[in-house]
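K.L.:
one predicted model, sequence on top.
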Amino acid sequence: MNKVILMGRLTRDPEVRYSNGADGTQLAIARYTLAVDRRIRQQEGQNADFIRCVAFGKSGEFAEKYFLQGTKVVIEGRIQTGSYQDKEGKTVYTTEVVVENQEFAESKAVSDQHRSQAQTPNDNQQQNQSQQNQQPVGDGFMSIPDNVDDSGLPFNF
């Protein structure tokens, strides 16, 4: 079985090109790199893996339209390896994840806040504090009152 699930942030905006299909239609091909944090942090050195991903068709169009540098996403796909000869005649080996499913891993507000912090970390401390004051407190889940009748739910405990 060849199945990969990754969560990380785009290192830059996706690169998208279009290829002509056999039936004359245009096929979107989006390539992007995810920075995926390692579970065990190293004292020095690299604490993330940078994994190349490619999305075809509607998934490629979605990435082109909605994904930006810094966006946190979850992807599901398969590993694909290949090789080619470079200009000097040396064999270059490639490994990438062919995306079969992709979705956002955080809300747009959190993503925008992260992106603004990454772009200008020193200039917007006051702006971040005012944004935090405006955002609702909590973990993003709706609170359910204790007096709700849940007898009709299929997962009673």
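P.N.:
All right, it came through fine. Numbering: from 1, shown residues only.

K.L.:
every contact and neighbour count from this point should use C-alpha atoms.
P.N.:
Noted.

K.L.:
all the helices of this protein, in order from the start?
P.N.:
Along the chain, counting by DSSP state H, helices occupy 57-66, 108-119, 125-134.

K.L.:
now those helices as a markdown table including mean neighbour count and distance to residue 29?
P.N.:
What follows is those, written out as a markdown table (neighbours: other Cα atoms under 10 Å; distance: least, Cα to Cα, whole Å):
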| stretch | mean neighbour count | distance to residue 29 |
| --- | --- | --- |
| helix 57-66 | 17 | 5 |
| helix 108-119 | 14 | 24 |
| helix 125-134 | 12 | 36 |
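
K.L.:
use this one as the comparison:
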Amino acid sequence: MINNVVLVGRLTKDPDLRFTHSGSAVATFTLAVNRNFTNANGNREADFINCVIWRKPAETMANYARKGTLLGVTGRIQTRNYENQQGQRVFVTEVVCENFQLLESRATAEQRNNSIGNDQPNSFQNNQPNSNYDTHTQRHSQDNKCMPDFARSSDPFVGSGSTIDISDDDLPF
């Protein structure tokens, strides 16, 4: 059977690190993952995916990742259920992370946090990503040269003044 999950998204809040009675670290967190399309109003929606990570990676994540951090995670989907205090059966679906990677530099994250704290609204208000974030990222990626511009609206051939010289013989079809 195959049960693999790969996600790239932003933390909606700081990871919640706890320890079991036996001393194992466990961190729970939620990733906001943008959908690949826009809704009828032209806004991009996001899915909020509950995740859990165990042992040393949980401690590492709690030490280095904060609200808004861009993360890549790999893992598997797991379902479980339990009976709550009211006697109702509660079903939980979550991603059990086996590995994660920070996908932006610390300097970029600090710049984003400073600008959001000062003049930008919270990126996760109303389950919608911040439309100003792409503009903010573009502006700072040009200053730092360390973060490329991956905005979907950017076309590398518009306004560059250069043309591409390709003959029909160079095309594979």
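P.N.:
That came through fine. A quick note: this is a predicted structure, and the numbers were derived from the prediction, not measured.

K.L.:
thinking again about what came up before, out of the helices of structure 1, nearest to residue 102 of structure 1?
P.N.:
Closest of the helices of structure 1 to residue 102 of structure 1 is helix 57-66, at 7.4 Å (criterion: Cα to Cα).

K.L.:
mean per-residue distance, that closest one to structure 2?
P.N.:
In the superposition against structure 2, helix 57-66 of structure 1 averages 0.7 Å from its aligned positions (mean Cα distance after the TM-score superposition for structure 1).

K.L.:
which outside residues touch that helix?
P.N.:
14-16, 27-30, 54-55, 99-102 (Cα atoms under 8 Å, 6 or more residues apart in numbering).

K.L.:
how about the helices of structure 1 in CSV, adding distance to residue 93 of structure 1?
P.N.:
Formatted as CSV, the helices of structure 1 follow (distance: least, Cα to Cα, whole Å):
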stretch, distance to residue 93 of structure 1
helix 57-66, 23
helix 108-119, 32
helix 125-134, 43
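
K.L.:
those helices: which one's closest to residue 94 of structure 1?
P.N.:
helix 57-66 (19.7 Å).

K.L.:
where in structure 2 does that closest one fall?
P.N.:
Aligned using TM-score structural alignment, helix 57-66 of structure 1 spans residues 55-64 in structure 2.

K.L.:
and of the helices of structure 1, who's closest to residue 49 of structure 1?
P.N.:
helix 108-119 (18.5 Å).

K.L.:
rewinding a little: the helices of structure 1: which one's closest to residue 85 of structure 1?
P.N.:
Residue 85 of structure 1 lies closest to helix 57-66 among these, at 26.3 Å (Cα to Cα).

K.L.:
the closest one: how far from the chain's middle?
P.N.:
Its chain's C-alpha centre and that of helix 57-66 of structure 1 lie 12 Å apart, by Cα atoms, centre = their mean, to the nearest Å.

K.L.:
find the nearest non-adjacent residue to the residue nearest the centre of structure 2, please.
P.N.:
The residue lying closest to the centre of structure 2 (Cα atoms, centre = their mean) is residue 9, at 1.2 Å. Among residues not flanking residue 9 of structure 2 along the chain, residue 33 sits closest, at 4.5 Å (Cα to Cα, 6 or more residues apart in numbering).

K.L.:
look up how far residue 10 of structure 2 lies from the one you found.
P.N.:
From residue 33 of structure 2 over to residue 10 of structure 2 the distance is 7 Å, taken as Cα to Cα, to the nearest Å.

K.L.:
the more surrounded of the two?
P.N.:
Neighbour tally, residue 33 of structure 2 and residue 10, criterion other Cα atoms under 10 Å: the higher count belongs to residue 10, 24 against 19.

K.L.:
chain neighbours aside, what residue packs nearest to the more buried one?
P.N.:
Nearest residue to residue 10 of structure 2, sequence neighbours excluded (Cα to Cα, 6+ apart): residue 70, at 4.5 Å.

K.L.:
surely the one you found and residue 8 touch.
P.N.:
Yes - Residue 70 of structure 2 is in contact with residue 8 according to Cα atoms under 8 Å; the separation is 7.2 Å.

K.L.:
buried ones in stretch 85-100 of structure 2?
P.N.:
For stretch 85-100 of structure 2, the neighbour count (16 or more other Cα atoms under 10 Å) marks 94-97, 100 as buried.

K.L.:
ranges for the strands of structure 2?
P.N.:
5-11, 16-19, 25-38, 44-54, 70-83, 89-102 (DSSP state E).

K.L.:
what about residue 31 of structure 1, neighbour count?
P.N.:
Around residue 31 of structure 1 there are 22 residues (other Cα under 10 Å).

K.L.:
now do the same for it: its match in structure 2.
P.N.:
In structure 2, residue 31 of structure 1 lands on residue 28 (TM-score structural alignment).
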